[in-house]
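Engineer: Sequence first, then the predicted structure:
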Amino acid sequence: MDLLWNERFWFPEGVTWEDLRNVDPNVYIPQIEDIGLLSIFIGFVLLIIRFLSERRGTKAGRRVIRHIHTVCNGWLRYEGHQLGVNRDNLVYIFDEILSNPSCSDEPCNDRPIPRRIKCIVNNRSEDALQTQSNAIPVRITQCPAIHSHRSLTPEHSTHSKVVPIIRRTQVINPLKLYTLNCRSVKNKALSVSDHIISNKIDLAALTETWLGTDIDSIVLGDLVPEGYDIYNTPRKMRGGGVALIYNKSISVRLLTSDLTFTQFEHLECAIISQNTKLRLCIIYRPPPSKSNKLCVTTFFEEWSQYLSVHALSPEEIIITGDLNFHLDVQQDTNSQRFIQSLHEHGLKQLVDQPTHVRGHILDVVVIRENSRLLQANPIVDDQYICDSNGIVSCDHRGITSLMKSTKPPRIQKTISIRKYRNIDVGDFEKDIASVLKPTSELGLDGIVDLYHEGVKAIIEKHAPTQTKTITIRPNTKWYSQELHTSKREKRKAERVWRRTNLEIHRQIYREKCLLNSKLLFRSKQDYYSTSILECGNDTKRLFKLTGKLLGNNTDVILPTSDNDCDLANRFGNYFTGKIQTIIETLQVQNSETGTSSNILWADVKYSGASLTQFYPASCDEIRKLIMKSPSKSCDLDPLPTHMLKQSIDEFVPIITAMVNKLSVRRSSQEVLNRRQ
């Protein structure tokens, strides 16, 4: 007998309930000849009906969610529940929900017929779903387009079991924005920098930086981690100021405007990262007082003008900073007026937790009302950023916002290295002795070429050049094992506090943060003290170290050029022309005073004793001079100085020959010139 699956029951093909009531064994079941067999058949059918009509549980119980195996179609209307299948039970296997076309009452013959779910789950409430894991295993496939012979609409009963394809909306490695009112970064720059590095923050919007003096370069050296840069808008007077610290792997461009505002400070930047383009606005509004003579009414006039300019930008927009309005107090007229101004421009404020230690919401994160830029509401958290004395001097909490944009890859750099440590000293000295054999017939140029080319070939043989790509990471040189242990204990205490949410655990976490801050400042102080002592009499190394400590930028930025040779010639012509200009200026001055124009070329006659005999230098003298000299090297040296000293016996003969050739030739030429 052919059976057809119809909803939840097995029926003989073409048979309905009315047919079963008037069943004729001679027509439908010719094999049945007596009432006993007919009773057995009807009982079997009723057993199947009962089995299929009941929802059966699993071995673990009826409340256990069973796995779903289904094929689905993506064009149907998305609903929270599909016949007991809650959307939270489906694994997000893609990136976003498929766009659904508008449903209408017109037939949709060209649309594929959806398949049914063979196994469903219990229709639980939303509250129950919040307490259980959403990662229920679900196998979802999409069936090919099978056209129906009937006209179907999305509201048709056969569509009740169709599950839409859901795409993943969470970014695995999202771009991270951090907002903080520092109340002066001068005494906590190192703590802020360490927080940026430890939490892998990409954009740090800082308000009330108190920067702008001549000594702030030292603060910026501590504040900006390696691999980051800063845009800073200081206040002309004391206090205030806004800044943005950003990862160099993100394209950030400072925006300028002709508009000026007197009631608040602002900084705007255009940010491009991966496929995200947005405008970031950092705002700081000081609280009105008699000294600053600020007015709330004037602020809202300027604020409305500011929003009118930036709300019309085509890209996404984020406005963050400290507005100093008690947004948690609904009865406050200024707060209501501020929220109303946002609604008038299609914006909304997302921060819903206190950002100040006194329990008020003063800092904001504002986006468009229909924006999907952020994954969720911003997270307000207190990281206990301390000063050098381990005292929490910041009265605001930080705000972390996760964007629906993947972090850009870290900046990579290609370098060329030679592994000198892997050189076999014995074989290296043998090659040097066999190649560097100067003869008396060679002149000075020949000896120099022999030394340079010979050493270069031997080095390439024993330590060939290797190209390596490294990733630039914002690491600190004073990061010690003691500091690593302290950070690990702090993170452990933080996890305990967040799991229990007890006050005692919060206090323990706070103490760990204070100890870590003290250790951070002490580690840096010890590192630089040791480094300065190691410099000794090396003034070049000392100036380089102090320049980095003071925040001086040592990056060399060359002009743009398509050809390196042309760029080098431009440099040479510049300095040659500069020297020629100085000479011409001196000649003009000499002509005006009546002095001979050839004074620059005039030579003073030597009146001392004549040196007529020169003795060549010995190998022992050259060896002593080389060993006394510091082990410094230049990029143009064919061999590092420390390796030359290590194999000094093989290099002394050819170096002595060069010195004697150079000295004797120059001295002889000078004697001839004197005699003339």
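Structural biologist: It's in.

Engineer: C-alpha from now on. contacts and neighbour counts both.
Structural biologist: Fine.

Engineer: mind listing the helices for the stretch 201-350 of the chain?
Structural biologist: 216-223, 296-310, 333-344 (DSSP state H, counting those that start in this stretch).

Engineer: Of all those helices, which one is nearest Phe651?
Structural biologist: Smallest distance to Phe651 across these (C-alpha to C-alpha): 43.9 Å, for helix 216-223.

Engineer: tally of neighbours for Leu502?
Structural biologist: Neighbour count for Leu502, taken as other C-alpha atoms under 10 Å: 11.

Engineer: quick one: it from His356, how far?
Structural biologist: According to C-alpha to C-alpha, to the nearest Å, Leu502 and His356 sit 20 Å apart.

Engineer: Surely Ile361 forms part of a strand?
Structural biologist: No. Going by DSSP: H, G, I helix; E, B strand; the rest coil, the assignment for Ile361 is coil, not a strand.

Engineer: doesn't Asp322 make contact with it?
Structural biologist: No. In this structure Ile361 lies outside contact range of Asp322 using C-alpha atoms under 8 Å: 9.3 Å.

Engineer: is it true that Ile318 touches Leu280?
Structural biologist: Yes. Using C-alpha under 8 Å, Ile318 is in contact with Leu280, at 5.0 Å.

Engineer: out of those two, which sits in the busier spot?
Structural biologist: Between Ile318 and Leu280, Leu280 has the larger neighbour count (other C-alpha under 10 Å), namely 24 against 21.

Engineer: one more structure, for comparison:
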Amino acid sequence: MAARIHYSREELLALRYTTSLQSQHCTYARQASCRLQQLIRRRRPRGKRAGRRHYKIKVVVNVFPRQNFYDFHHCSSPSVSKSNLRQVRMISSTNSKRHISCTLWNARSIEKKLPAVADSILQNNTDLFIVTETWFNALDDTVKARFSSILPGHSIHQVPRTRRKGGGTAVIGKANLQVTLNKSSPFKTFEILDANVRLSSAMIRLLVIYRPPNSCKHTVSDFLNEFTHLLEVILHAKGNLIIVGDFNIHVDDLRDRDALKFVDCLNSFGLEQHVQFSTHDKGHTLDLIITRSSDTFISTITNDWLLPSDHASLHFNIMSNAPPPSTIMRTSRRLRNVNLDNLKEMLSSSLSILPSDDKSATHMAENYNDLLRAAIDNLAPPVTKVFINKQRAPWYTIELIDERKKLRRLERKWKTTGLVVHKDIFKAARSVYSGKLHEMHAKYHRERIQNADQKSLFTIIDDMIGNKKIIARMLPDIDISELPNTFAKFFRSKIAKIRHGLPSVVPSDFYTLNHCLSSFTPVSIDFVSKLINTLPPKSCGPTHCQPVY
């Protein structure tokens, strides 16, 4: 057990009456002195011989935080043990864990608004971006590839409208979120995306619904019949239920009969609608967020109009801890630390062991590659490190950040005044900002391609394409053995079409060459070596075909 150090009354009072306290630590020192004085007054003195009184109080100094710790080395008393005064790390009372950030938005064609969506995800650190009216079709895999090049580390799950244009729902989630789509039966009056979002502490059953406006074919009564059938099935499912989307019902209008029927339907199933402000440009509440009345995992809902659409984007948090960020593993070698003398010595000693009777160039090259790889592994072994896969958008510049600040300022002014002129000014600025997003994104990739060499060009194209599996599904299904012949046939037919389209011009004079090649100058080994070294480094796997001379 460690020995306790005791302080006398005079030594403790020296801490109180010191004159060299710094101004920024006076508050902490005053609190400490007041506490010490209270401890002294509580202790009654005991009688000692010769009338002397001694005070021994056990003290633990834990007042000063780590960054504002006061230096007690100025104390004049030589009997004070300065090494006993230690810094105590203060524990913050705030919770550092982050909740799931979600956004709901009606896009009305998301194809030309992907940079704006990426901008919103970056600025709000959105984990789950929910979109209605994507206007996707079944063959729009290029949009997924394009979004992967704009903002990597995200995945798109969609349910497109197949029979006609428009409609469609989608969910854009981070790579660390486990989102799986469930099979659901089709409905005539609305479109639905049914997904499970698995979090660290809960499982969310997410339903994204888009209901088209009223028409002669489908009315609100028809929608309520199908929606009631859906709720009867889905309410018995496990997990927390969230129903979001564009319902095209004016739930803010208490005189609307269709809205009252819809609200009564929600109340009869024990559901609650959380959006209490207008979400459409005309002032009505069309985009809704619905949960069970007993659930309290949805935080305060906010909105903004920064995305180019006639619908506002709704932001809300799911009160569950966000999963840890996704990680990537990278393997590298420290080739700069390789000693060339040691490498030469290892190669010379290894080459002397190789059999000299092997006359096959392929076997000799393979043996040399194996020896070189073993030497490199010995001198610079591969090191694997784990990195956090952070969101990166290199095309997003400081200029765009400044423009977004101006746009937010105009939005606040419009919301404060409510004037139509401020609304028009904000819309015009939003269109300019959306155009700049497209411009900066195209400029970034254009400069990458222009400044790339032959090697890095293929890597840049792969980054722009995104997921190669998506592009592979778009290519025609051709047997790989017939692929070269198919390419050759395509180019031959293309050249034939070009020649057929050119006018037939017969030259008046024909020229003939009377010269012929009769002798060749032999080349030296240095010339051939120089010619080979100037060629670009290319490699291919070993072939089974033997050259014929």
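Structural biologist: Yes, it's here. As the structure is a prediction and not an experimental result, all values here were calculated from the model.

Engineer: TM-score, when you put one on top of the other?
Structural biologist: After superposition, the two chains reach a TM-score (TM-score structural alignment, normalised by the length of structure 2) of 0.63; 399 aligned residues with a C-alpha RMSD of 3.9 Å.

Engineer: could you redo the helices of the stretch 201-350 of structure 1 as JSON lines and give each row mean neighbour count?
Structural biologist: Listed next are the helices of the stretch 201-350 of structure 1 as JSON lines, based on neighbours: other C-alpha atoms under 10 Å:
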{"stretch": "helix 216-223", "mean neighbour count": "19"}
{"stretch": "helix 296-310", "mean neighbour count": "14"}
{"stretch": "helix 333-344", "mean neighbour count": "15"}
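
Engineer: Dump those helices to JSON lines, plus distance to Gly241 of structure 1.
Structural biologist: Shown next, in JSON lines, are the helices of the stretch 201-350 of structure 1 (distance: least, C-alpha to C-alpha, whole Å):
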{"stretch": "helix 216-223", "distance to Gly241 of structure 1": "13"}
{"stretch": "helix 296-310", "distance to Gly241 of structure 1": "17"}
{"stretch": "helix 333-344", "distance to Gly241 of structure 1": "22"}
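
Engineer: For Ser257 of structure 1, find the nearest of those helices.
Structural biologist: For those, the distance to Ser257 of structure 1 is smallest for helix 296-310, at 10.0 Å, taking C-alpha to C-alpha.

Engineer: What residues in structure 2 pair up with that closest one?
Structural biologist: Using TM-score structural alignment, helix 296-310 of structure 1 corresponds to residues 220-234 of structure 2.

Engineer: Can you state the mean residue-to-residue distance of the matching stretch versus structure 1?
Structural biologist: Here the mean offset of stretch 220-234 of structure 2 against structure 1 after fitting is 1.2 Å, by mean C-alpha distance after the TM-score superposition for structure 1.

Engineer: What lies in contact with that stretch?
Structural biologist: Contact with stretch 220-234 of structure 2 is made by Phe187, Thr189, Phe190, Asn214, Asp258, Phe262, Cys265, Phe269, as judged by C-alpha atoms under 8 Å, 6 or more residues apart in numbering.

Engineer: for the helices of the stretch 201-350 of structure 1, which one sits closest to Val71 of structure 1?
Structural biologist: When the helices of the stretch 201-350 of structure 1 are compared by C-alpha to C-alpha, helix 333-344 sits nearest Val71 of structure 1, at 42.9 Å.

Engineer: The closest one: how far from the chain's middle?
Structural biologist: When C-alpha coordinates are averaged (C-alpha atoms, centre = their mean, to the nearest Å), helix 333-344 of structure 1 and its chain have centres 34 Å apart.

Engineer: What mean distance separates it from the matching residues in structure 2?
Structural biologist: Looks like 0.6 Å for helix 333-344 of structure 1 (mean C-alpha distance after the TM-score superposition for structure 1).

Engineer: Where in structure 2 does that helix fall?
Structural biologist: So helix 333-344 of structure 1 sits over residues 257-268 in structure 2, by TM-score structural alignment.

Engineer: Can you report how many residues neighbour the spatially closest residue to Lys512 of structure 1 that is not a sequence neighbour?
Structural biologist: Leaving aside its chain neighbours, Lys512 of structure 1 sits nearest to Lys490 (5.2 Å; criterion: C-alpha to C-alpha, 6 or more residues apart in numbering). Using other C-alpha under 10 Å, Lys490 of structure 1 is surrounded by 20 other residues.

Engineer: What residue in structure 2 is paired with Lys490 of structure 1?
Structural biologist: Lys490 of structure 1 maps onto Arg404 in structure 2, by TM-score structural alignment.

Engineer: mind checking which helix or strand that match is in?
Structural biologist: Element membership for Arg404 of structure 2 (DSSP states H and E) is helix 398-417.

Engineer: now Thr141 of structure 1
Structural biologist: Applying DSSP H and E, one finds Thr141 of structure 1 within strand 138-142.

Engineer: Return the residues in contact with Tyr396 of structure 2.
Structural biologist: Applying C-alpha under 8 Å, 6+ apart, we find Tyr396 of structure 2 in contact with Leu437, Met440, His441.

Engineer: Now secondary structure too, for these, in CSV please.
Structural biologist: Below are the contacts of Tyr396 of structure 2 laid out as CSV (three-state DSSP):
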residue, secondary structure
Leu437, helix
Met440, helix
His441, helix
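
Engineer: Lovely, talk soon.
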